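J.: Just a sequence and a predicted model for now, questions to come.
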Amino acid sequence: MCGRFAMSVSELEILQEFGIEGEIPDFQPRFNIAPGQKVLTIIHDGNTKRIGYLKWGLVPSWAKDTKIGYKIINARSESAHEKPSFKKLLASKRCLILADSFYEWKKQESSKQPKRIYLKNRKVFAFAGLWDKWQLDDQQLFTCTILTRKANNFMGKIHERMPVILPKEKQDDWITPIKREPSYMHDFIENLQIEELDAYNVSDIVNSAKNDCKECIEPLLN
């Protein structure tokens, strides 16, 4: 699964990396993003790419209780095209969820060691995400979930799952406003190249979502 990540780079780096003009409203670097919080995302509205925030934890449009969002922070890419909660979103409501790293906890004999995982070749990247709009009377929620896949050889030493990270040249294809068959998007994900990752140990202060500071991303001194 992917349950924590960071976006610690500058606003300018993000705008340049994803080809966005203008400003990011209420932007501030984040070092320990947790489910239930706002995450920086990009969608395509049919005319242009738009950057803004969605709440992390998918609340499907048909949900009766918004608390379901805390259970749907991730969606398995292998089966999303078959699941009622995800297949329509996979066809037409895809988004980029922006990050510069994510955290995973490696099991040890008597504890779990948190690790910060990042792409070797670039600072900023995008998870493949799905989003939806939930509405009841005058209340609206715009939420998202991160797609995950089976870990590659590198990640397999840390955890059995990993988020789907989109290569830069595939990001616009992912958010194209063209409606696609869910099975087509399933194949799209299956054929993605997994870029080279690296990782280092970080402090267990990341265990608490209350801690959102630079110390979260600093390498742990042995």
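T.: Cool, got the structure.

J.: From now on I want contacts and neighbour counts done on CA atoms only, so please keep to that.
T.: Noted.

J.: got the buried residues for stretch 167-175?
T.: Under the neighbour-count criterion of 16 or more other CA atoms under 10 Å, stretch 167-175 has Q171, D172, W174, I175 buried.

J.: Pasting the second one now:
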Amino acid sequence: MSSPLDLRPRYNLAPGQRAAVIRTGADGRALSMLRWGLIPSWAKSPNIGYKTINARAETVRSKPAFRAAFRARRCAVPADGFYEWAPRGARKQPYLVTCSDAPLMLFAGLWERWRVPDGYERTASIGASRAGDALETFTILTTAANEAMARVHHRMPVLLDTDALTPWLAGEDVELGPCPSDILTIRAVSTRVNNARNDGPECIETVVGT
């Protein structure tokens, strides 16, 4: 089941945490809080979700973990930016990527519903869930980096433009390639973001000279 909406500002969302996603249900389009890291319905353990935070757009139609969700359970993940890291000598420098012509990005995503099996030992990864309860999770599609992103990393999220949102949620074919380079702003930010315990505005402070 999805959690009550929690729309407080987040500056450093980590895998395994919950985020708002847009999906279409019986009552139309709605926001739901789902856990980041897709758990396929057939999974024996929820721990697979830490390996499925992203799905490659090039293989999402055929990969066992994602193909059923690709056909029937799509979503969009709203965010005002995302982080990527690039090696700078002996360390990794985080960069914040935002959209220069819009305040919000929409990442193409998929969602799944996994039921806690009978006899599964309760762990921190499933919280207070019990046998038979449903955990709803999501993944973000990635694609090859555009020219701007390639200076930081070879992959990037699939960004949906506003015209693609409705057909994507409806299960139709949409372009899953990189967005144009000129709509992105990329800037170096504080290494505070390297620690998931840090989740405040200091994470997005600009760092000069990198």
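T.: On my side now, so go ahead. Because the structure is a prediction, the values reported are computed rather than measured.

J.: Can you give me the TM-score here?
T.: The TM-score (TM-score structural alignment, normalised by the length of structure 2) is 0.85; 191 aligned residues with a CA RMSD of 1.7 Å.

J.: W105 of structure 1: which of the buried residues of stretch 167-175 of structure 1 is nearest?
T.: Q171 (27.4 Å; CA to CA).

J.: The closest one: what's it in contact with?
T.: Q171 of structure 1 makes contacts with L96, A126, as judged by CA atoms under 8 Å, 6 or more residues apart in numbering.

J.: mind redoing it with 10 Å?
T.: Q171 of structure 1 sits next to F18, I42, C95, L96, F125, A126, F127, A128, I165 when contact means CA atoms under 10 Å, 6 or more residues apart in numbering.

J.: And for L166 of structure 1?
T.: Residues in contact with L166 of structure 1 (CA under 10 Å, 6+ apart) are 96-97, 125-129, 172-174, 189, 192-195.

J.: Check those residues for burial and list the buried ones.
T.: The buried subset of these (16+ other CA under 10 Å) comprises L96, I97, F125, A126, F127, A128, G129, D172, W174, I189.

J.: Identify the residue of structure 2 aligned to the fourth one.
T.: By that I understand A126 of structure 1. Alignment note (TM-score structural alignment): A126 of structure 1 maps to L106 of structure 2.

J.: before we move on, which element is its match in?
T.: With elements taken from DSSP states H and E, the one containing L106 of structure 2 is strand 105-115.

J.: Counting by contacts, list what that strand packs against.
T.: For strand 105-115 of structure 2, the contact count by 3 or more CA pairs under 10 Å, 6 or more residues apart in numbering; DSSP states H and E identifies strand 18-25, strand 28-36, strand 54-56, helix 67-72, strand 74-79, strand 134-144, strand 155-157, helix 162-169 as packing neighbours.

J.: average distance between that strand and structure 1?
T.: Mean deviation of strand 105-115 of structure 2 relative to structure 1 after superposition (mean CA distance after the TM-score superposition for structure 1): 0.5 Å.

J.: Please find the angle between the direction vectors of that strand and helix 162-169.
T.: Angle, strand 105-115 of structure 2 to helix 162-169, by axes from the mean of the first three to the mean of the last three CA atoms, to 10 degrees: 10 degrees.

J.: and strand 105-115 of structure 2, how far out from the chain's middle?
T.: Strand 105-115 of structure 2 has its C-alpha centroid displaced from the chain centroid by 8 Å (CA atoms, centre = their mean, to the nearest Å).

J.: for stretch 62-73 of structure 1, same thing?
T.: 17 Å.

J.: so it corresponds to what in structure 2?
T.: By TM-score structural alignment, stretch 62-73 of structure 1 lines up with residues 42-53 in structure 2.

J.: so the match of A126 of structure 1 makes contact with D161?
T.: Yes. The criterion here is CA atoms under 10 Å, and L106 of structure 2 meets it with D161 at 7.2 Å.

J.: before we move on, back to that, closest to L12 of structure 1 among the contacts of Q171 of structure 1?
T.: Among these, and counting by CA to CA, the member closest to L12 of structure 1 is F18, at 10.2 Å.
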